[in-house]
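K.L.:
Sequence plus predicted model, see below.
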Amino acid sequence: MTQSPAPLPPPELRRHLREAASLTPDQVAERVGVARETVRAWESGRTTPRGRRREAYAKLLASLTEADMVTNTQQAAVPGPLGALGAPEASGAPGGRPAGTVLTPAQAFDALYAFCAPALVRQAYLLSGRRELARESVERAFQLAWQRWPEVAVDRDPAGWVRATAYEYALSPWHRFRPRYRHPEPPPSDAADRALLDVLLTLPAPYRRTLLLYDGVGLDLPETAAETEASTPAAANRLLHAREAVAARLPELASPSALHRRLAEVASAERLRATKPTAVRAGSEQRARFWTRAAIAFTVAIIGATALTVRTAPTRYEPAVPPGETVQGVPPRSAPGTLSDAELNLRAKLRSGIRHGPQRLLPLAE
């Protein structure tokens, strides 16, 4: 009798279970005995494990499912080098509540914030090189997520939605015109961290983002291309050029694993704290009220201007002066010039006729 294959959760749940346990793809690949790219393919649903690998993977996911149903203090997974950059802190994993618990929107938002915000602040710092801008980027991204929570809550990857928004804000070129960001911030104290951050900031923004997503966060190439809104070949070219630029300045980081480890170390060296989720929700609601009132005031101003225009507009139509027309029988006016013989005779006749008319009044000298 043929034994049925071990059951597996859906592909979209496999990655969630791994991230909730603060495991990296390398750690899962080491436990199952496969390559890192194979684990990424299983999580995206492109391939399906078979045979003993399927049994080992199913057993691992079953253990992660059980760990996801208890509090975070009961989780047995140990974060690897990526935990400081791409994986959330243990205190913020959304698996801290028992499975099946119905969360309010505020509770679900707070869980997502605690799950993603600490790592996102460190990632935004590597993108921008500014600590305050990194915190502001994450805060604005979550404020926008709270305003659009019905849309974000049903998204396939809410963490990716917030990450993409935070990256866009951190890489915006308009920050250079803000007074608070005109002057550079103090660099990292360690010389090696300072050198790596300088190299990152010299890369073009798309290259920097691609390098961070692939070698820092740990996304695979199709996911990196999708998040950067580029094709897979374009994302691969950006990644290769970014690695070459880093290796040219820092030869000891030519290996992807060494670069991955150093990115995590640089991000962990800075004491970057995210704002409390309650403050983020309050700020989001305050901004929403402000823009709502501004829109109402603008609409009222337009209505008032329209009403004033209607009130002061003329009540009757005054036709415009029509253009001139040629009247038959009237000779056209001639331009000034030399008098004709007939006109000269007429002038002479008029001048000679004045003598027989009334006397002219002439001033007399006294």
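P.N.:
Looks like it arrived, so ask away. Bear in mind that the values here come from a model prediction, so they are computed numbers and not experimental data.
K.L.:
Could you use CA atoms for every contact and neighbour count after this?
P.N.:
Noted.
K.L.:
so which strand or helix has the one residue sitting closest to the centre of the chain?
P.N.:
The centroid of the chain falls nearest to Glu168 when counting by Cα atoms, centre = their mean (3.4 Å). Element membership for Glu168 (DSSP states H and E) is helix 158-170.
K.L.:
cool, and Gln359?
P.N.:
Gln359 belongs to no helix or strand, assigned by DSSP H and E.
K.L.:
Spit out the contact partners of the closest residue to Ser231 other than its chain neighbours.
P.N.:
Closest residue in space to Ser231, ignoring its immediate chain neighbours: Ala225 at 5.6 Å, by Cα to Cα, 6 or more residues apart in numbering. When contacts are counted by Cα atoms under 8 Å, 6 or more residues apart in numbering, Ala225 touches Thr210, Ser231, Thr232, Ala234, Ala235.
K.L.:
thought the last one was touching Ala226?
P.N.:
No. Contact between Ala235 and Ala226 fails when scored by Cα atoms under 8 Å: they sit 9.0 Å apart.
K.L.:
Neighbour count: those two, which is higher?
P.N.:
The neighbour comparison of Ala235 against Ala226 (other Cα atoms under 10 Å) goes to Ala235, with 24 against 12.
K.L.:
How about the helix or strand hosting the more buried one, which residues are buried there?
P.N.:
For Ala235, the host element (DSSP H and E) is helix 232-249. Residues of helix 232-249 classed as buried: Thr232, Ala235, Ala236, Arg238, Leu239, Ala242, Arg243, Ala245, Val246, Ala247 (neighbour count, 16 or more other Cα atoms under 10 Å).
K.L.:
The fifth one: what's its closest spatial neighbour, skipping adjacent residues?
P.N.:
Excluding its sequence neighbours, the residue lying closest to Leu239 (Cα to Cα, 6+ apart) is Leu211, at 5.6 Å.
K.L.:
adding another structure so you can compare the two:
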Amino acid sequence: MTRSPATPLPPPKARRRLRESAALTQAQLASRVGVTRETVRAWESGRTTPRGRKREAYAKLLNTLSEEATARRAKPAPAPAPEPAPVPVVVAAGAGSAGASEEAADSLVLPAKPLDERRSGPGSGAGPDSPSGPGSGPGSGPETEQESGPEPRPEPAPEAESAPAPASAPTALTPAQAFDALYEFGAPALVRQTFLLTGRRELARESVERAFQVAWEHWPEVARDRDPVGWVRAAAYEYALSPWQRFRLRHRHPEPPPADPGDRTLLNTLLRLPPQHRRTLLLYDGLGLGLPETAAETEASTPAAANRLLHAREAVADRLPELADPRVLHRRLAELASTERLRAARPPAVRMGSERRARFLTRAAIAFTVALIGTTALTLRTAPTHYEPPVSPGETVRGVPPKVAPGALSDEQLELRQKLRDQLQDGPERLTPRLE
């Protein structure tokens, strides 16, 4: 029995472009295919691939959208409207380049949506303690407002039309300036979050700096991401929770715990949780992410993330009963993170470190390639060109008298030799061959 080939699909980015060209939100496209909005988001991000009948329906719908887009392009279109500025650059410029002070950086302990705002919304009927309730469904994610289409711009007032133009128009940020703004905005909070995740100050700073170095290496991808801070946060958490960290010499020496007994007990309770449970609890109850977003960042399914969250809450409530309420736990996590004065490096130092690391890896790859080519050439030069049979090992033969060294003949030997010579010449005729 043979299986029919799967229906071909365009790349994930092309799927998203086709949906946006048709002015459809993810929820609208999901209702036409018969799936949830989170499934469509996973298809467009490339995390999952549709199968079976859903794949056929999705491919058919994308084909229809492609034909409609082709037909629209064939018609004469009016003058295009001015395109809006790229979202990541504007967000980064407003976040960190507006002269943010050190006090503002310290206030970004856990920059996330409040618990009440995250779990309350249209159609939410579950309480704050139910992670898998309707409040965490498609209508309550952080991207709902972005996917519902751009907001209509208000009409300018008559006085605004006659107002003089500003003296200096804002200029576009360079990649280095946008990266520095993103770093100044997100690094202080990420260091505190990573400290709650690992309980180590130096490891938290190193993880955040390494994550931003990787972000600078992939800056075009990070700059176009809908949540650049989330991209860096995922990289920092992965580096901090790597199992290879336990083999480092620094890991063998414990760091001093917090001075407050309550903070020390809470931190020890968090560190006793499994890494994935600890990460899920920090993302959901600490940062205020929705359950689908938490599951996507931890690379788990939504039911698995809900189970991890419930087990983590039970473990914390068993040791600290006063933290059974998620709101109280959120406040205590923010207080514990704010008590630690953790400072991150400056943005230029992080960028230079990333560039030095990239140069070192490039030179190492070039040196390895040259060494491999030289070794291959030397092997080809010195390798034999024909087959040489191996020499068999010697064997000991017994019973053979030793070879006598040559020397002078004795009298008897001389007499015998002379006798043989004489008989050969003067002997009977039968001893001398004759030619007939």
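P.N.:
Now that the structure is in, tell me what you want to look at. The model shown is predicted, which means the values in this text are computed figures rather than measured ones.
K.L.:
What's the match for the residue nearest to Leu239 of structure 1 in structure 2?
P.N.:
In structure 2, the residue matched to Leu211 of structure 1 (TM-score structural alignment) is Leu281.
K.L.:
and what of Ala192 of structure 1?
P.N.:
Per TM-score structural alignment, Ala192 of structure 1 is aligned with Gly262.
K.L.:
Lys426 of structure 2: neighbour count?
P.N.:
Check again: residue 426 of structure 2 is Asp, not Lys. By other Cα under 10 Å, 10 other residues sit near Asp426 of structure 2.
K.L.:
scratch that, Gln123 of structure 1 is what I was asking about
P.N.:
30.
K.L.:
that older thread, buried ones in the helix or strand following the helix holding Ala235 of structure 1, by neighbour count?
P.N.:
Moving toward the C-terminus from helix 232-249 of structure 1, the next helix or strand (DSSP H and E) is helix 256-269. Neighbour counts over helix 256-269 of structure 1 (16+ other Cα under 10 Å) mark Leu259, His260, Arg261, Arg262, Leu263, Ala264, Glu265, Val266, Ala267, Ser268 as buried.
K.L.:
and what of stretch 219-239 of structure 2?
P.N.:
Result for stretch 219-239 of structure 2 [16+ other Cα under 10 Å]: buried residues Trp219, Val222, Ala223, Pro228, Val229, Trp231, Val232, Arg233, Ala235, Ala236, Tyr237, Tyr239.
K.L.:
per the alignment, the first one corresponds to what in structure 1?
P.N.:
Aligned counterpart of Trp219 of structure 2 in structure 1: Trp149 (TM-score structural alignment).
K.L.:
same thing with the fifth one?
P.N.:
In structure 1, the residue equivalent to Val229 of structure 2 is Ala159, according to TM-score structural alignment.
K.L.:
in what helix or strand does the residue lying closest to its match once chain neighbours are set aside lie?
P.N.:
Computed as Cα to Cα, 6+ apart, the closest residue to Ala159 of structure 1 that is not its neighbour in sequence is Cys116, at 6.5 Å. Element membership of Cys116 of structure 1 [criterion: DSSP H and E] is helix 105-128.
K.L.:
whereabouts in structure 2 does that helix align?
P.N.:
Against structure 2, helix 105-128 of structure 1 falls on residues 175-198 (TM-score structural alignment).
K.L.:
quick one: the matching stretch to structure 1 mean distance?
P.N.:
Compared with structure 1 after fitting, stretch 175-198 of structure 2 deviates on average by 0.7 Å (mean Cα distance after the TM-score superposition for structure 1).
K.L.:
Buried residues in that stretch, which are they?
P.N.:
Burial within stretch 175-198 of structure 2, assessed by neighbour count using 16+ other Cα under 10 Å, is assigned to 177-198.
K.L.:
Could you do stretch 59-73 of structure 2 as well?
P.N.:
Those would be Ala59, Leu61, Leu62, Asn63, Leu65, Ser66, for stretch 59-73 of structure 2 by 16+ other Cα under 10 Å.
K.L.:
Go through those residues and flag which are in helices.
P.N.:
Ala59, Leu61, Leu62, Asn63, Leu65, Ser66 (DSSP state H).
K.L.:
The fifth one matches what in structure 1?
P.N.:
Using TM-score structural alignment, Leu65 of structure 2 has no partner in structure 1.
K.L.:
Leu65 of structure 2 and His251 of structure 2: what is the separation?
P.N.:
Between Leu65 of structure 2 and His251 of structure 2 the computed distance is 54 Å (Cα to Cα, to the nearest Å).
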